[in-house]
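Novice: Need the 3D shape of this:
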Amino acid sequence: MTAIVIVLTVTGVAGQYYKETLDIYPSLLKVVDSLNPNGASNNLVNWYQSSTLLFSSFLLLTIALVKRAERDIRVRCWIFLAITFLYLSLEELTSIHEQAMFALRRVFTVDELVFLEWLIPTILTAVFFLSYLNFLRSLPARIRRLLIAAGSVYVTGAIGIDALNIKLLDMLDTEITSFITSGSTAFKYALMGGIEEFFEMAGIVIFIYALTAYINSEIIDKSFVNNKKNFVFASMKISLEKTEIMRKN
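Specialist: Sure thing, here's the model as predicted:
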């Protein structure tokens, strides 16, 4: 997955560079635009992002079902995370966030929009982190570190770099419905968009790795150990019963 993230980022940015500096055949132009992270909502990068977020939701739901069977008190935390990542997967394809930003440009100035783009997600992220603090403490140290790293990397792209993109977007064509621009500003925006998507994709890769590591160590391995113990206890019980029968005979 790491290799896919690097390939998508490099090819996307390189494609936009050549699009700005060279004449590209129409057929090749479609390929370049499909790799543009700032392009249409159905581009290849967004589809990849959506699929990895959906896979994360599936892993979280799997853990939640196991925890529910175990009657774990924190099962709701896993369920809420699964729902959150399902929403993020759908949002990646529908671009609700981007459409809202375009609409808000008509109401707020760029500086106000950048401030809101940074402030609101930061507050929500802080509230989310604080509400999940006890949950994180309950996890194994290695898994906890991986999840914090994944969240930090993802938020850097989704909040920090995304806010800078709004500034660059204001330097482009003032027509919201048009994305036909010329010069280096458009490429800078594509470059920043590529960096933003790289951080987001890298964060998801780390997150998936953390979830699979948790499933392997806390569910599969423990299940194997418990089954092994049950087998040993069952074998001992049968042996004792046979010994008791032989003694009586």
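
Novice: all contacts plus neighbour counts: C-alpha atoms, from now on.
Specialist: Noted.

Novice: Please name the nearest non-neighbouring residue to the residue positioned nearest the centre of the chain.
Specialist: By CA atoms, centre = their mean, the mean C-alpha position of the chain lies nearest to I204, the distance being 3.6 Å. Distance criterion CA to CA, 6 or more residues apart in numbering; nearest residue to I204, sequence neighbours excluded, is A150 at 6.5 Å.

Novice: Now do the same contact list for that neighbour.
Specialist: Contacts for A150 were tallied using CA atoms under 8 Å, 6 or more residues apart in numbering; they are 202-207.

Novice: ok, now V205?
Specialist: 1-2, 52, 150.

Novice: Mind checking which of these are in helices?
Specialist: 2, 52, 150 (DSSP state H).

Novice: so what's the first one up against?
Specialist: Think T2. 202, 205.

Novice: hmm, try it at 10 Å
Specialist: 201-202, 205-206 (CA atoms under 10 Å, 6 or more residues apart in numbering).

Novice: Out of those residues, grab the one that's most surrounded.
Specialist: Counting neighbours by other CA atoms under 10 Å, M201 leads the contacts of T2 with 30 neighbours.

Novice: I'd like the structure of this one too, to check against the first:
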Amino acid sequence: MKSSHNVKQSPTSSSERASVEIRLSPERIVRFLGWVVVGLAAAHFLGQFSKHVLGYGSLKGMIPLFDLDLEFNIPSLYSGLSLIGCAMLLGAIALLKKQKRDRYLRHWQGLSLIFLLMGVDEIIELHERTIKPLRNALNATGIFYFTWVILGFVLVVLLAIAYRKFTLSLPPKTRNRFILAASLFLLGTLGIELIGGYYAYIYGKENLIYSLWVALEEGLEMAGILVFIYALLTYLRSLSDSITIHFERSLSAPTNN
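Specialist: Reported below is the predicted structural model:
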């Protein structure tokens, strides 16, 4: 007698690819960050008002935590991360430009590096540590009391020369947004810094008026970065149909024996 049986073979393993797509809206991102900036400015003002007018001191550390003139706190962390975010967006654009062998690839890469360094500096305030040595060396007073602005002006001039042709090559809308962003940022970080330095030299830093100058300076800087983020996101959108992030992982099917 013969007996037989059939064995059904199943694949020992299989692999599938799954992806999660996240869509980024430049308008929504900038709107959200705008409210963050408003909140930080309001927290700074209320804290300084409580400190200098109501006399509440530090309110258990809450006032220094939101002081726009201090380092290693929430505003400095936000400003640093927003600059690093710009560096990442510039890096993404540089990758697209590399694929197209764009003549201004190194300019995009250079901007990415510059904003990365600016972000790190904003968090740990490296430029602030140049003030006293430069002030003593140059015997600076008045509007140059915060002496690092001299280095700032020199760097801005050098960058303006190096990036003149690059800026002119940009699409009109992007170019105008870049210029607006730079104008707001420089008005705050250099222009208002000169006025704030003069005021600090004459009246000191521990008063409400100086705190308002700080709020104006930092507010203009943050506004400039917001405009720049929007300019970068919309420019990225113009280079591709959509701005998406894809996360991939392997899915292994169960093995049947």
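
Novice: preserved in structure 2, out of the contacts of A150 of structure 1?
Specialist: Under the criterion both residues aligned by TM-score structural alignment, their matches' CA atoms under 8 Å, these that remain in contact after alignment to structure 2 are 202-207.

Novice: Kindly present the residues you listed as a markdown table, with separate columns for distance to A82 of structure 1 and secondary structure.
Specialist: Listed next are the kept ones among the contacts of A150 of structure 1 as a markdown table, based on distance: CA to CA, whole Å; DSSP: H, G, I helix; E, B strand; the rest coil:
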| residue | distance to A82 of structure 1 | secondary structure |
| --- | --- | --- |
| A202 | 19 | helix |
| G203 | 16 | helix |
| I204 | 14 | helix |
| V205 | 16 | helix |
| I206 | 16 | helix |
| F207 | 13 | helix |
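
Novice: Any chance of TSV for those, columns distance to S57 of structure 1?
Specialist: Formatted as TSV, the kept ones among the contacts of A150 of structure 1 follow (distance: CA to CA, whole Å):
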residue	distance to S57 of structure 1
A202	16
G203	14
I204	11
V205	13
I206	14
F207	11
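
Novice: now, the most widely separated pair of the residues you listed?
Specialist: A202 and F207 (8.6 Å; CA to CA).

Novice: Now list whatever residues contact both of those two.
Specialist: Counting by CA under 10 Å, 6+ apart, the common neighbours of A202 of structure 1 and F207 are 150, 153-154.

Novice: Export these as JSON lines, with columns for distance to D23 of structure 1.
Specialist: Output for the shared contacts of A202 and F207 of structure 1, formatted as JSON lines (distance: CA to CA, whole Å):
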{"residue": "A150", "distance to D23 of structure 1": "39"}
{"residue": "V153", "distance to D23 of structure 1": "36"}
{"residue": "Y154", "distance to D23 of structure 1": "35"}
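
Novice: now, among those residues, which is nearest to G193 of structure 1?
Specialist: Y154 (13.6 Å).

Novice: What's the match for that closest one in structure 2?
Specialist: Y154 of structure 1 maps onto F185 in structure 2, with residues paired by TM-score structural alignment.

Novice: What separation do you get for the residue nearest to I204 of structure 1 and G157 of structure 1?
Specialist: Distance of A150 of structure 1 to G157 of structure 1, computed by CA to CA, to the nearest Å: 11 Å.

Novice: Give me the common contacts of these two.
Specialist: In contact with both A150 of structure 1 and G157: 199-203, using CA under 10 Å, 6+ apart.

Novice: So which of these is the closest to F102 of structure 1?
Specialist: Set against F102 of structure 1, the nearest of the shared contacts of A150 and G157 of structure 1 by CA to CA is E200 (20.9 Å).

Novice: ok, that closest one - contacts?
Specialist: Applying CA under 10 Å, 6+ apart, one finds that E200 of structure 1 lies in contact with 5, 49, 150-159, 194.

Novice: May I see the residues you listed arranged in TSV, with distance to V66 of structure 1 and secondary structure as well?
Specialist: As requested, the contacts of E200 of structure 1 are arranged in TSV below (distance: CA to CA, whole Å; three-state DSSP):
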residue	distance to V66 of structure 1	secondary structure
V5	30	helix
Q49	26	helix
A150	23	helix
G151	24	helix
S152	27	helix
V153	28	helix
Y154	27	helix
V155	28	helix
T156	32	helix
G157	32	helix
A158	31	helix
I159	33	helix
G194	37	helix
